[in-house]
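Q: coords please:
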Amino acid sequence: MDEKKRKFRVYLIIIVIITLLSYAILYALFWDLLSGVLLTLEGILMGFFVILSKICILALMSFYIFRRWLKQDAIYTSDAYFLFGSFFWILTSGKILDLFWNIGFIGSILDMNFFLFLLKIRFAIVILTIVPILFVGLEAILTFVNLYKKKEMNKQQFNKIRKEIIIIYIIVIAILIAIAPSVPFMNIMLPFISFPMFLFIAIMFLYMYRNKYLSQANGLIIGLSFFLLIVASIVRSVLSLSLEALPVISAEIIDIGVYILMFIGFITKPGYAK
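A: You can find the predicted model right below:
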């Protein structure tokens, strides 16, 4: 088992290095343009550091959860801690790209086709971010079927159904992203994709909490966090319409608060599991 842990630790380090190196190259290629925007537009530098702080906080959350996962006696990629850690790391990766995209968009320094390409990559990251949480949340289906159906669903049947649901979700969203013709269309499409999925995940975690199914994390806090994430996303969209820096910074701080609450839900066991 120690050998297995060492291998996974190496794999995680390699993934982190590749991710950060890729973004370092992207930022380096456009740094002259990006730094010009940061230094010339009023208030954007403060917003830059707030978003950078959010990225660091998310990365630390991911590190902490992965560390917890590696401390377990037996580790599997289907473990809740591994999936929660993956969620925060993919989210961190997406926020790094968000930062680049936002600076470039505000400063109007890049070609619109390139913006569209970056936005499609960002949406693909959104899909990957949701998948680990969806994997855990779909446990609610097994709970529901076994509670209300006369014939219990075995684990093998459930894993097959869960895999099919996730694959169908990825394929459908990937097709929508591939055929998206413009940046405005992508911005309109995002809420229609993410909000129903956030709501679905919230309901699943609350359902598992009510039925005392999830023992590694607090489904109540996680479910409420995803409800708040929908509200925070709407608030951020409204505040981002302002040309002032303060409303945008306020939206980012609200975001940080929601993710911290979600993190608490991931690492806190419910009362019935203590």
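Q: please count neighbours and contacts with C-alpha atoms only from this point.
A: Fine.
Q: wait, residue 5 touches residue 76, no?
A: No. In this structure, residue 5 is not within contact of residue 76 by C-alpha atoms under 8 Å, at 9.8 Å.
Q: of the two, who's got more company?
A: The neighbour comparison of residue 5 against residue 76 (other C-alpha atoms under 10 Å) goes to residue 5, with 18 against 15.
Q: what about that one, helix or strand, and which?
A: Residue 5 is part of helix 2-29, with elements assigned from DSSP states H and E.
Q: just checking, what packs against that helix?
A: helix 80-107 (3 or more C-alpha pairs under 8 Å, 6 or more residues apart in numbering; DSSP states H and E).
Q: and the helix it packs on, how far from the chain's centre?
A: 7 Å (C-alpha atoms, centre = their mean, to the nearest Å).
Q: again, but for stretch 65-78
A: On C-alpha atoms, centre = their mean, the centre of stretch 65-78 falls 19 Å from that of its chain.
Q: in it, what's buried?
A: By 16 or more other C-alpha atoms under 10 Å, the buried positions in stretch 65-78 come out as 65, 66, 69, 70, 75.
Q: any idea how far residue 85 is from residue 42?
A: Distance check for residue 85 against residue 42: by C-alpha to C-alpha, to the nearest Å, it reads 36 Å.
Q: which of these two has more residues huddled nearby?
A: Legend: neighbour count by other C-alpha under 10 Å for residue 85 and residue 42, higher for residue 85 (26 against 12).
Q: the nearest residue to the more buried one once chain neighbours are set aside: which element?
A: Spatial nearest neighbour of residue 85, excluding adjacent residues (C-alpha to C-alpha, 6 or more residues apart in numbering): residue 62 at 4.6 Å. If you go by DSSP H and E, residue 62 is part of helix 44-70.
Q: please provide the structure for the following sequence as well, for comparison with the first:
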Amino acid sequence: MESKKKKFLYSIFTIILVLTIFFSVLYYLYWPTLIATIFSSEGLWIGVVLIICRTLILGIMSFFLYRKWLRQEAIYISDAYFLFGSFFGILTCAKVYDLFYNLVIISGVFNPEFVLLLVKIRFFIIIVNLLPVLYIGLDAILIYINMNKNKEMDKKQFSKLRLRIMFGFALVTALVIVLAPTLNFLNLVFPFITILIYIAIAFMFLFMYKNKRLTQANGLIIGIAFICFIVSNLLRTILININLSYSIFAELIDIGINLFMFIGFISKPKYA
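A: The predicted model follows:
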């Protein structure tokens, strides 16, 4: 088991190193434009600072969950702590990318094809980010099936069903992203898809909480947090359309939601 833990640590350090190099090169290549954009827009630097703070908070939460996972006697990548840690870990990378992406969009100096590529990458990251919590949330399907059928579905059957659902979800959303012809099309269709997924995940965790099936985390808090994410995304769109500087408030709200979700990830329900 110790060798397995060491292997994981080496893997995660390698991933962190590769991502650090990648983002360092990315920011280095466009640094003059990014800096000029920050100082050319009044108050934009506050938003940048908030995104950096949120990134650090997410990274700390991811580290805490991974450490909690590693301290268990037996570790599996299907374990809730690993999946929750992965969710925050991917979200940490997403925020580093988002900072670059947002500054590029605000600068307005890049051609539409490049911007469309960046948007597609951003939506790919969103999909990957949702997979860990979707994996856990799909347990609700097993609970529902077993509650409404005389014969229970065994874990092997359910594992196959879960993988099919996740593969189908990833494939359909990937096709939408890849085949999206314009930025407007992607911005119109994809948020609708992600909102539906947020609703589904929220329902899954609330369902598991109601039926007292999730013991490693508080499904009620997690479900409410995902509902809050939906409201936050809608609010962010409204605020940005009113005034770009208002996105600062949206970032603060998201930090609060992330912290609330983290509490759900690390706290056990009363029935556990």
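Q: fetch the TM-score of the aligned pair.
A: Their TM-score after superposition, calculated using TM-score structural alignment, normalised by the length of structure 2, is reported as 0.98; 272 aligned residues with a C-alpha RMSD of 0.9 Å.
Q: immediately after the helix holding residue 5 of structure 1, which helix or strand?
A: In N-to-C order, the element after helix 2-29 of structure 1 by DSSP H and E is helix 31-40.
Q: that next one vs structure 2 - mean distance after superposition?
A: Here the mean offset of helix 31-40 of structure 1 against structure 2 after fitting is 0.9 Å, by mean C-alpha distance after the TM-score superposition for structure 1.
Q: that helix to helix 80-107, inter-axis angle?
A: 80 degrees (axes from the mean of the first three to the mean of the last three C-alpha atoms, to 10 degrees).
Q: what residues sit buried inside helix 31-40 of structure 1?
A: Buried residues in helix 31-40 of structure 1 (16+ other C-alpha under 10 Å): 33, 34, 37, 38.
Q: ok, now how distant is the nearest residue to the last one once chain neighbours are set aside from residue 28 of structure 1?
A: When the adjacent residues along the chain are set aside, residue 38 of structure 1 lies closest to residue 45, with 5.3 Å between them (C-alpha to C-alpha, 6+ apart). Using C-alpha to C-alpha, we find residue 45 of structure 1 at a distance of 18 Å from residue 28 of structure 1.
Q: for residue 212 of structure 1, same thing?
A: For residue 212 of structure 1 relative to residue 28 of structure 1 (C-alpha to C-alpha), the value is 49 Å.
Q: between those two, which has more neighbouring residues?
A: residue 212 (16 against 12).
Q: now do the SS call for the more buried one.
A: Following DSSP: H, G, I helix; E, B strand; the rest coil, the label given to residue 212 of structure 1 is coil.
Q: identify the residues contacting it.
A: By C-alpha atoms under 8 Å, 6 or more residues apart in numbering, the contact set of residue 212 of structure 1 is residue 272.
Q: contacts for whichever strand or helix holds residue 145 of structure 2 next, please.
A: Following DSSP H and E, the helix or strand that holds residue 145 of structure 2 is helix 139-148. For helix 139-148 of structure 2, contacts defined as C-alpha under 8 Å, 6+ apart pick out 152, 153, 158, 204, 205, 207, 208, 213.
Q: the residue nearest to residue 85 of structure 1 touches residue 93, doesn't it?
A: No. Residue 62 of structure 1 lies out of contact with residue 93 (C-alpha under 8 Å); the separation is 11.1 Å.
Q: neighbour count winner among the two?
A: Taking neighbours as other C-alpha under 10 Å, residue 62 of structure 1 and residue 93 compare with residue 62 leading, 25 against 21.
Q: show me what that one aligns to in structure 2.
A: Under the alignment (TM-score structural alignment), residue 62 of structure 1 pairs with residue 62 of structure 2.
Q: buried stuff in the helix holding residue 5 of structure 1?
A: 5, 8, 27.
Q: average offset of the helix or strand harbouring residue 197 of structure 1 relative to structure 2?
A: Using DSSP H and E, residue 197 of structure 1 sits within helix 183-210. Aligned to structure 2 and superposed, helix 183-210 of structure 1 gives a mean residue distance of 0.9 Å (mean C-alpha distance after the TM-score superposition for structure 1).
Q: corresponding residues in structure 2 for that helix?
A: With TM-score structural alignment applied, helix 183-210 of structure 1 matches the range 183-210 in structure 2.
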